[in-house]
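Engineer: Just a sequence and a predicted model for now, questions to come.
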Amino acid sequence: MHDQGKFIIAAVGIFFSYFYFGILQEKITRSRYGERDEDGNYEKFTYTLTLVGVQCLWNWIFAKGLTLVKPEKEDKTHYGYYACSAITYLLAMVSSNMALRWVPYPTQVIGKSAKPIPVMILGVLIGHKRYTIQRYCFVLTIVAGVILFMMKEGKVNATVAASEQMLGIGEVLLILSLSMDGLTGAIQERMRSAHSPTAQHMMIAMNGWSTAIVSVAIILTGELFEFIAFASRYPYVLVNLALLAVTGALGQLFIFIMVASFGPLACSVVTTTRKFFTVLFSVIFFGNALTSRQWMGAVLVFVGLFADAAFGKSAVKKTDKNEKDKEKLLSNK
């Protein structure tokens, strides 16, 4: 019962934190700044590395502050795990944000909805995690439902046309982002099995490494000075960045609680379905009609979620128990 309550708190925290985070992110990156230039274009926020760097730095400060309130025991996790996961984590975030330059937002959402798949595949190959056929089917059902729900009839042709026009650069970046998500999950799975770090340990170390790496990249590319000039012209963007950092830090804390307690697959399922519920709430409160395809997607997501909650964990526990019994039998021989 305690684990169930902890799971619900972490899942709700992830949803509400990243719901507002998404609103702020779109406001920062898609707003028009200043007046039209000679070509009739407005200035845009294009400082992806800075955006990621601010989030990582604030997440690190937030996690460090938590240790003053609730001190943690010494973290004995090898620094190599954190360094590798920080690199893959950064590559996933940067690739996903850069993909928006070449593909429309619905394509990015649909692509990132497949996140549990690389998490499972690389979790098996690198993290030595074992899943049952049932668990694979449940996750595939959830992903299929999210994809069906997100794909609106009127945007399919536009998405395809944009993809063909841009020679697939955006799709390549999304594939890279998904691959990095899978590697991050696999490394975290190995980390959990080898050292069992707490959520705060993971948040401090990963964001510390990420901040150091992205800071070097921002300076070497010259983006830091360009951003300072941009912020001096439009200082109100700093307020939105501060709010983005706070909501991102809260959301990441809940994510690391989920990863540390229930594993990266459970976390990826929650974050994927969070996108579904965000759209579903907009349908309920704003009265947008659903197509038959979206209703089918909604049904698939709920079926996958309830099936995974009811049978997924018990199936994994049974598999783990069988493996331990086999190891014990071999050792006795």
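Structural biologist: Arrived safely. Bear in mind that the values here come from a model prediction, so they are computed numbers and not experimental data. Residues are numbered from 1 along each chain as shown.
Engineer: hey, let's count contacts and neighbours off CA atoms from now on
Structural biologist: Will do.
Engineer: Give me the contact list for stretch 195-213.
Structural biologist: Under the contact criterion C-alpha atoms under 8 Å, 6 or more residues apart in numbering, stretch 195-213 has outside partners 53, 56-57, 59-60, 63-64, 66-67, 72, 75-77, 82-83, 85-87, 89-90, 191, 252-253, 256-257, 259-260.
Engineer: can you check stretch 110-130 too?
Structural biologist: Under the criterion C-alpha under 8 Å, 6+ apart, external residues in contact with stretch 110-130 comprise 131, 139-140, 143, 146-147, 150-151, 174-175, 178-179, 181-183, 185-190, 264-265, 268-269, 272, 316, 319-320.
Engineer: Could I have the buried ones of these as ChimeraX selection syntax?
Structural biologist: Here is the ChimeraX command that selects only those of those that count as buried (16 or more other C-alpha atoms under 10 Å):
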select :131,139,140,143,146,147,150,151,174,175,178,179,181,182,183,185,186,187,188,189,190,264,265,268,269,272,316
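Engineer: Just the contacts of stretch 110-130: which are in strands?
Structural biologist: When these are checked against strands using DSSP state E, none is located there.
Engineer: Pro264 against Gly182, yeah?
Structural biologist: No: here Pro264 does not reach Gly182: they are 9.2 Å apart, not a contact under C-alpha atoms under 8 Å.
Engineer: Tell me the spacing between Glu74 and Pro197.
Structural biologist: Between Glu74 and Pro197 the computed distance is 9 Å (C-alpha to C-alpha, to the nearest Å).
Engineer: Neighbour count for these two, which is higher?
Structural biologist: Just comparing Glu74 and Pro197: by other C-alpha atoms under 10 Å the higher neighbour count belongs to Pro197, 20 against 8.
Engineer: this is the other structure I want to compare:
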Amino acid sequence: MAEPLPTADEVKDNKIWKGIFAVSGIMITLVIYGVLQEKIMRVPYGVNKEYFTYSLFLVFCNRITTSAVSAGSLVASKKALDPVAPVYKYCLVSVTNILTTTCQYEALKYVSFPVQTLAKCAKMIPVMIWGTFIMQKTYKGFDYLVAFLVTLGCSIFILFPAGTDLSPYGKGRENTVWGMSLMVGYLGFDGFTSTFQDKLFKGYDMEIHNQIFYTTLCSCVLSFTGLILQGHLLPAVDFVYRHNDCFLDILLLSTVATTSQFFISYTIRTFGALTFAAIMTTRQLVSIMLSCMWFGHPLSWEQWIGAVIVFGSLYSKNFWKKTSPVRPPPQQTENGASSTEKAVP
């Protein structure tokens, strides 16, 4: 006898619980991740007040954890570990991802976490640029307007600091300029990474864990090689050996970074990219507020205006997309590829 179909109320309740699960998972893991990365890079350890300065070591720890978990997921689901795309394409994503994360950690030495987090909101600009060149995408005037407003808000937030939030690695405008240069590098590399990942997913029949496994595996090799060439591997290991609290912070950082990938994938698959974008915008706002309270970052009234412009623009963009009519799906060609996209990147 066939089981009865769920009622509309049961479907609605199930959707609500799934939403609570997704939002809670993303908010908790990524907010903890943000607090931990600021603590590791900006708060001294031990009685001698030593700072952890080995950004590439954090990248290596994060990637090796994610690689192990993604490999376990592929084995548990009995899916092939063989690469779907040419290995050099995974490596290209890996290289730009390493540069992205390294710039992110290094920037925290010179700019505060609220400044860094708000500056990340401007990533839509490099994504639009890379999307035009790599994916041959076109964007509407409203998209350019939102990008302009976000850039304006970020610029106001950065140019009008409260004046007392100093870098632990030095004082002066030079450090702030270098910190923002690192953030520009972060935005550029991150925009390329996400755009090229999108191209790989569209060009190959690729499982998300397959891409995560091979890109993080390449990242492990590259970051480990970089640590050896820089001579930072043994000093980093010695630092975490002498400071057990730093070791625990890095362990927790790698754990929540890996866990967040699961929640991100689950949210996009269950609710779509639009809902995910709204959640991430809220997460950035919560992270800034929590960082200001936890680490005592003062905000000027100009920075509050800049934050309102940025988040107001992002929420407006999400609302506009939600109310705009849905485009019909592209026609399929004989080989199954979209008529508007190439089958292989």
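Structural biologist: Right, received. Where do you want to start? Note that the coordinates shown come from a computational prediction; the quantities given were computed from them, not determined experimentally.
Engineer: before we move on, back to that, among the contacts of stretch 195-213 of the first structure, which are in helices?
Structural biologist: When DSSP state H is applied, the contacts of stretch 195-213 of the first structure are split such that 53, 56-57, 59-60, 63-64, 66-67, 82-83, 85-87, 89-90, 191, 252-253, 256-257, 259-260 fall in helices.
Engineer: Any of those residues buried? List them.
Structural biologist: Among these, the ones that count as buried (16+ other C-alpha under 10 Å) are 53, 56-57, 59-60, 63-64, 82-83, 85-87, 89-90, 191, 252-253, 256-257, 259-260.
Engineer: number of nearby residues for Gly141 of the second structure?
Structural biologist: Gly141 of the second structure: 9 surrounding residues under other C-alpha under 10 Å.
Engineer: Run through the residues that contact it.
Structural biologist: No residues are in contact with Gly141 of the second structure under the rule C-alpha under 8 Å, 6+ apart.
Engineer: aligned partner of it in the first structure?
Structural biologist: Taking TM-score structural alignment as the alignment basis, one finds that Gly141 of the second structure is matched in the first structure by Ile133.
Engineer: And that match, how far from Gly145 of the first structure?
Structural biologist: Note on Ile133 of the first structure: its distance to Gly145 of the first structure, by C-alpha to C-alpha, is 18 Å.
Engineer: and the longest helix for the second structure?
Structural biologist: Secondary structure assigned by DSSP H gives helix 8-42 as the longest helix of the second structure.
Engineer: Next, the buried residues of that one.
Structural biologist: For helix 8-42 of the second structure, burial by neighbour count (16+ other C-alpha under 10 Å) applies to 18-19, 22-23, 25-27, 29-42.
Engineer: likewise stretch 30-46 of the first structure?
Structural biologist: When neighbours are counted by 16+ other C-alpha under 10 Å, the buried residues of stretch 30-46 of the first structure are found to be 33, 45-46.
Engineer: What is the nearest of the residues you listed to Tyr236 of the first structure?
Structural biologist: Tyr33 (10.4 Å; C-alpha to C-alpha).
Engineer: The closest one and Tyr42 touch, don't they?
Structural biologist: Yes: with contact defined as C-alpha under 8 Å, Tyr33 of the first structure reaches Tyr42; the gap is 5.9 Å.
Engineer: where along the stretch 51-200 of the second structure do the helices fall?
Structural biologist: Taking DSSP state H, counting those that start in this stretch as the test, the helices found in the stretch 51-200 of the second structure are 55-76, 87-107, 113-120, 124-134, 141-159, 173-203.
Engineer: what packs against the longest one?
Structural biologist: What it means is helix 173-203 of the second structure. In terms of contacts (3 or more C-alpha pairs under 8 Å, 6 or more residues apart in numbering; DSSP states H and E), helix 173-203 of the second structure is packed against helix 87-107, helix 113-120, helix 124-134.
Engineer: what stretch of the first structure does the first one fall on?
Structural biologist: The alignment of helix 87-107 of the second structure onto the first structure (TM-score structural alignment) covers residues 79-99.
Engineer: Which residues does that stretch contact?
Structural biologist: Counting by C-alpha under 8 Å, 6+ apart, stretch 79-99 of the first structure makes contact with 48-49, 52, 108, 169-171, 173-174, 176-181, 183-184, 187-188, 191, 202, 205-207, 209-210, 213-214, all of which sit outside it.
Engineer: in the superposition, what's the average offset of that stretch relative to the second structure?
Structural biologist: In this overlay with the second structure, the average offset of stretch 79-99 of the first structure from its partner residues is 1.2 Å by mean C-alpha distance after the TM-score superposition for the first structure.
Engineer: roughly how far apart are the equivalent of Glu38 of the second structure over in the first structure and Gly248 of the first structure?
Structural biologist: Alignment of Glu38 of the second structure against the first structure is given by TM-score structural alignment, with Glu26 as its counterpart. Counting by C-alpha to C-alpha, the separation of Glu26 of the first structure from Gly248 of the first structure is 14 Å.
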